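J.: predicted coordinates and the sequence they were generated for:
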Amino acid sequence: MTSCPALFISAPSSGSGKTSVTAAIARSHARRGKHVRVFKTGPDFLDPGILERASGRPAYQLDLFMGGFAHCQQLLAEAAREADLILVEGVMGLFDGNPSSADLAATFGLPVVCVIDASSMAQTFAALATGLQRFRADVHHAGVIANRVGSPGHGRMLLEGLPADLPLIAALPRQPQLSLPERHLGLVQALEQPELDAQLDAWADAWEAALRPGLAFCPVEFHAELEPPLPPLLQGRRIAIARDAAFGFIYPANLDLLRELGAELRFFSPLRHEPLPDCDAAWLPGGYPELHAETLRSHPTLAAALAAQVAAAKPLLAECGGMLALLDELTDAAGKAHRMAGLMPGRAHVQPRLAALGLQSIDWPEGPLRGHTFHYSTLDTPLQPLARATNPNGGKAAEALYQQGSLRASYLHHYFPSNPQAVAAFFLNAPA
């Protein structure tokens, strides 16, 4: 049992400012020498990149579906043993989804603070805040944060009607210049924002200036059973992993798992035209190949090296954007068609509307895995699916899993800790 101050930052809806507030608190503490660990609720690659830069440490996912209770419990307990403060950013609204942010906060006894966009309300702010507080008795609220406040007078109006047990922690002024650029339904990747650190410091400054007296981060008891170490099933195996602005969608927990299984990880950047490292297996994660199609296409050796990988029956996993980079052709959002690596037959087209979104569960030949899907492109391929995913919430997204020799490809972003043995079996010896 380990005790550590912790706070769960949620909101009534997406777009309220959860990420900026979480990042501001993290940066404020980190620049004072505090060890801050930040988690993100649910599947997400973009917010965690911002939170990692803010805290100086990798931001992990907490997801009761993808990882399960024991995995989330273990992550929190490990963080509590080393951290001065744990922050968890929610997803969507506090009660949205199944499992929801409220489910996660209640499960682990995390005190909740809701960030409410107060830009178009006055006394109704208190009604909304108290409604969130009283909706579920098993969720403890430590206070509320007003975001995008117009003036000090506006801030005073927001206080009216708040009960004594729901204090206004901070009233953050509206500052459009502090907004981060967005792409699709999320933020632009942290590594694509050269001014991000200055922005994070400005957020921290705004947080410290707006913070009202009396905020106390409540200690939370974290407990987890000591898990036996995984057998080193990938001992001696070298796995090459693409990692740059075109292939940046990587869960830190996936990398941890591969290392725990004994694999040696070798990262390379296709955008910098780095060659595929000498390896026993390779992984092309998701990202934005459509934004860098010409650069990827002009890589002098990558397509041939990946083809040789498959010809030698060495495992190659391609997820979402990684899969798009292997197709015959990819048409970007502007309607321009690009020749791609040609390792997987088919064509994809990036469209302005969302094509698929949701949690996914899929049966690999080696065993079941969990993950999620999120993409704006559609795929046309003659390959027949090896398997098809299901959505636990009954959503329409049901992604196909394709196999061609030792190449396995899907729109799915897999969460490796959901089945370490299946992941190890694939990277050890993919079906040919």
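T.: Yes, it's here.
J.: switch to C-alpha atoms for all contacts and neighbour counts from now on
T.: OK.
J.: in which helix or strand would I find the residue of the chain positioned farthest from its centre?
T.: Distance from the C-alpha centroid of the chain, by Cα atoms, centre = their mean, peaks at residue 153 (37.3 Å). Secondary structure assignment for residue 153, by DSSP states H and E: helix 152-159.
J.: packing partners of that helix?
T.: Counting by 3 or more Cα pairs under 8 Å, 6 or more residues apart in numbering; DSSP states H and E, the packing neighbours recorded for helix 152-159 are helix 124-134, strand 141-149.
J.: for residue 384, what are its contacts?
T.: Residue 384 makes contact with residue 402, according to Cα atoms under 8 Å, 6 or more residues apart in numbering.
J.: gap between it and residue 403?
T.: With distances defined as Cα to Cα, to the nearest Å, the gap from residue 384 to residue 403 amounts to 8 Å.
J.: how about the contacts made by the residue lying closest to residue 277 once chain neighbours are set aside?
T.: Spatially, and ignoring its direct neighbours in sequence, residue 277 is nearest to residue 240 (6.1 Å; Cα to Cα, 6 or more residues apart in numbering). When contacts are counted by Cα under 8 Å, 6+ apart, residue 240 is found next to 265-268, 276-283.
J.: and these, which two are the farthest apart?
T.: The largest separation in those, counting by Cα to Cα, is between 268 and 280 at 14.6 Å.
J.: quick one: which of the two has more around it?
T.: Comparing residue 268 with residue 280 by neighbour count (other Cα atoms under 10 Å), the higher total belongs to residue 280, at 21 against 17.
J.: so who does the more buried one touch?
T.: Applying Cα under 8 Å, 6+ apart to residue 280 gives the contacts 237-240, 314-315.
J.: please name the nearest non-neighbouring residue to it.
T.: Leaving aside its chain neighbours, residue 280 sits nearest to residue 238 (5.2 Å; criterion: Cα to Cα, 6+ apart).
J.: alright, now check it against this:
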Amino acid sequence: MSTAPPIYCPALFLTAPASNQGKTTITAALARYFTMQGKVVRVFKTGPDYLDPLILAQASGQPVEPLDMWMAGEEHCQNSLYEAAKTADLILVEGAMGMFDGEPSSADLAARFGIPLVIVMDVKGMAQTAAAIAHGLATYRSDVMVAGVIANRCGSERHAQLIRDALPKTLPLLSSLKRDDEVSLPERHLGLVQADEVKEELEVRFNTATQWLQNTQDIGLLTLPDAIPFYPAETKPEIIEPLLADKVIGIAKDAAFSFIYDTNVMALESLGARCVFFSPLKDAHLPDVDGLWFPGGYPELHTQALSENLSIMQDIRHFYESGKPILSECGGLLYSLDTLTDLEGDTFPMLGILSGQGAMRGKRGCQGMQTACLPQGEVRAHAHHRSRSDNTPDPIGYGRRQRHPAPGEPIFQEKGLTASYLHLYFPSNLTAIANLFSAAAKV
């Protein structure tokens, strides 16, 4: 623990027995509710996630950072919370999957940073059993503190009362929320729909959700929790050399390419790079840049538009032939291939700077934490895709899975191009990222 004085800030960590309990909807509703009360709300999302943070950022009006001790590092997470506490009136953390799932789990994070947990439960089809499950979660480990329970999709006040009476006095029912489809967030095959696509619809749902919160018979969720201490990490801040000084990095950003951590952009800027955004969907030509980054996203939903933007595709091919650095991640990998077959089975030509064909494959897919073992250095990363790529060149290597000995995602490097299904977390190895976006990226 740091010897520096702490900063105190109210905080809650929203967790659940499993996925699909309503954590994101309730976190967004709370963020909007307290924001409407004039409070500054900073939200964090555990684990690798691009879509939920966009929703939560719109709800809170503040940037949302990932919180994962494996991917980002324990000290990075600690300092991120400490910096947020300097300006926030409330910190909310949304967990992933169930309370004890993953390494690290939501319980691990809450225990490490001393944040009280709130258990969100879909109580449809059960009453006293919900109390038993919540009690079991709350007492499973002695190093976590559970502040209470949110009964989501509760059928009636009688239903809520049965759960309330069955809970021990040390585990209060903070809120009982009725089933309401008007506050649920829209979804598609990789998770939630991107916030930019449904901004106006989300605003309606956020406003409906704040009223939904206020209609509960329990008021414990609508008062700020007690403030807890947040400490800075003990080690001195890393001195970052401007290894990308005078470099301009072009970042694809539009409806097809949007899986971008703000911390990755900030990492490039901390290395001295200037970041500019462009749209492979709408822009006729590339901006004048020294390197390109095609992040993940939903190119499979925009195959025809991407294939018809011939002028920017030609610019990108010339850029590739010049040997300048290009990073293509997941959706960016699919865009780099010769063709992409979309969800309807239609095939369209893509960039063709990496041999192979990409195709969507329904509900089957791959996900998980991996280390990208690059010649430039090892970078923490993760995979999440429901597509395949065939007839690609021999990879230079594979991702190393967090907990499994089998090879991870293949990694391709040709000329200045680095392509993989892996989404890299840049702050985990700034030197490697600098090498990737410099002349050292050429293989």
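T.: Cool, got the structure. Please read all numbers here as calculations on a predicted model, not as lab measurements.
J.: going by distance to residue 103 of structure 1, which of the contacts of residue 280 of structure 1 wins?
T.: residue 239 (36.0 Å).
J.: re earlier: map the residue nearest to residue 277 of structure 1 across to structure 2 for me.
T.: Per TM-score structural alignment, the equivalent position to residue 240 of structure 1 in structure 2 is residue 250.
J.: quick one: the one helix or strand that match maps to to structure 1 mean distance?
T.: Assigned by DSSP H and E, residue 250 of structure 2 belongs to strand 248-252. If you overlay the two and look at strand 248-252 of structure 2, the average distance to its match in structure 1 is 0.4 Å (mean Cα distance after the TM-score superposition for structure 1).
J.: show me where the stretch 51-200 of structure 2 has its strands.
T.: For the stretch 51-200 of structure 2, the strands identified by DSSP state E, counting those that start in this stretch occupy 65-67, 90-94, 117-122, 146-154, 173-178, 187-188, 191-192, in order along the chain.
J.: next, format the ones you listed as TSV and append distance to residue 401 of structure 2 and mean neighbour count.
T.: Formatted as TSV, these follow (distance: least, Cα to Cα, whole Å; neighbours: other Cα atoms under 10 Å):
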stretch	distance to residue 401 of structure 2	mean neighbour count
strand 65-67	19	25
strand 90-94	24	24
strand 117-122	29	26
strand 146-154	32	24
strand 173-178	39	25
strand 187-188	26	10
strand 191-192	22	14
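J.: wait, which of those is closest to residue 8 of structure 2?
T.: Distances from residue 8 of structure 2 to each of the strands of the stretch 51-200 of structure 2 were compared using Cα to Cα; the minimum, 10.0 Å, belongs to strand 90-94.
J.: matching residues in structure 1 for that closest one?
T.: Aligned by TM-score structural alignment, strand 90-94 of structure 2 falls on residues 85-89 of structure 1.
J.: how distant is that stretch from the center of its chain?
T.: How far stretch 85-89 of structure 1 lies from its chain's middle: 15 Å, per Cα atoms, centre = their mean, to the nearest Å.
J.: average distance between it and structure 2?
T.: Aligned to structure 2 and superposed, stretch 85-89 of structure 1 gives a mean residue distance of 0.4 Å (mean Cα distance after the TM-score superposition for structure 1).
J.: re the thing from before, out of the contacts of residue 240 of structure 1, who's the most crowded?
T.: Within the contacts of residue 240 of structure 1, neighbour counts (other Cα under 10 Å) peak at residue 282, which reaches 27 neighbours.
J.: aligned counterpart of that residue in structure 2, please.
T.: When structure 2 is aligned by TM-score structural alignment, the residue opposite residue 282 of structure 1 is residue 292.
J.: the aligned partner of residue 34 of structure 1 in structure 2 - how many residues pack around it?
T.: Using TM-score structural alignment as the criterion, the counterpart of residue 34 of structure 1 in structure 2 is residue 39. Neighbour count for residue 39 of structure 2, taken as other Cα under 10 Å: 15.
J.: and the one 3 residues further on, by the same measure?
T.: Counted with other Cα under 10 Å, the neighbours of residue 42 of structure 2 add up to 26.
J.: now do the strand or helix carrying the match of residue 282 of structure 1: distance to the chain's middle.
T.: For residue 292 of structure 2, the enclosing helix or strand under DSSP H and E is strand 291-294. The gap between the average C-alpha position of strand 291-294 of structure 2 and the chain average comes to 20 Å, counting by Cα atoms, centre = their mean.
J.: now stretch 386-401 of structure 2
T.: Its chain's C-alpha centre and that of stretch 386-401 of structure 2 lie 23 Å apart, by Cα atoms, centre = their mean.
J.: before we move on, what about stretch 398-410 of structure 1?
T.: Its chain's C-alpha centre lies 22 Å from the corresponding centre of stretch 398-410 of structure 1 when counted by Cα atoms, centre = their mean.
J.: so what touches it?
T.: When contacts are defined by Cα under 8 Å, 6+ apart, stretch 398-410 of structure 1 is touched by residues 310, 313-320, 323, 344, 360, 373, 383-391, 411-412, 430-432.
J.: that stretch aligns to what range in structure 2?
T.: Per TM-score structural alignment, the counterpart of stretch 398-410 of structure 1 in structure 2 is residues 408-420.
J.: so how far is the first residue of the matching stretch from its last?
T.: Using Cα to Cα, the span of stretch 408-420 of structure 2 from its first residue to its last is 10 Å.
J.: what sits against residue 389 of structure 2?
T.: Contacts for residue 389 of structure 2 were tallied using Cα under 8 Å, 6+ apart; they are 334, 356-359.
J.: cool, and residue 163 of structure 2?
T.: Applying Cα under 8 Å, 6+ apart, one finds that residue 163 of structure 2 lies in contact with 127-128, 130-131, 173.
J.: do residue 247 of structure 2 as well
T.: 272-274, 289-291.
J.: quick one, helices of the stretch 301-432 of structure 1?
T.: 302-311, 321-324, 420-428 (DSSP state H, counting those that start in this stretch).
J.: mean per-residue distance, the longest one to structure 2?
T.: Taken over the aligned residues, the distance from helix 302-311 of structure 1 to structure 2 averages 1.4 Å (mean Cα distance after the TM-score superposition for structure 1).
J.: for the second one, same thing?
T.: Comparison of helix 321-324 of structure 1 with structure 2 after fitting gives an average deviation of 0.6 Å (mean Cα distance after the TM-score superposition for structure 1).
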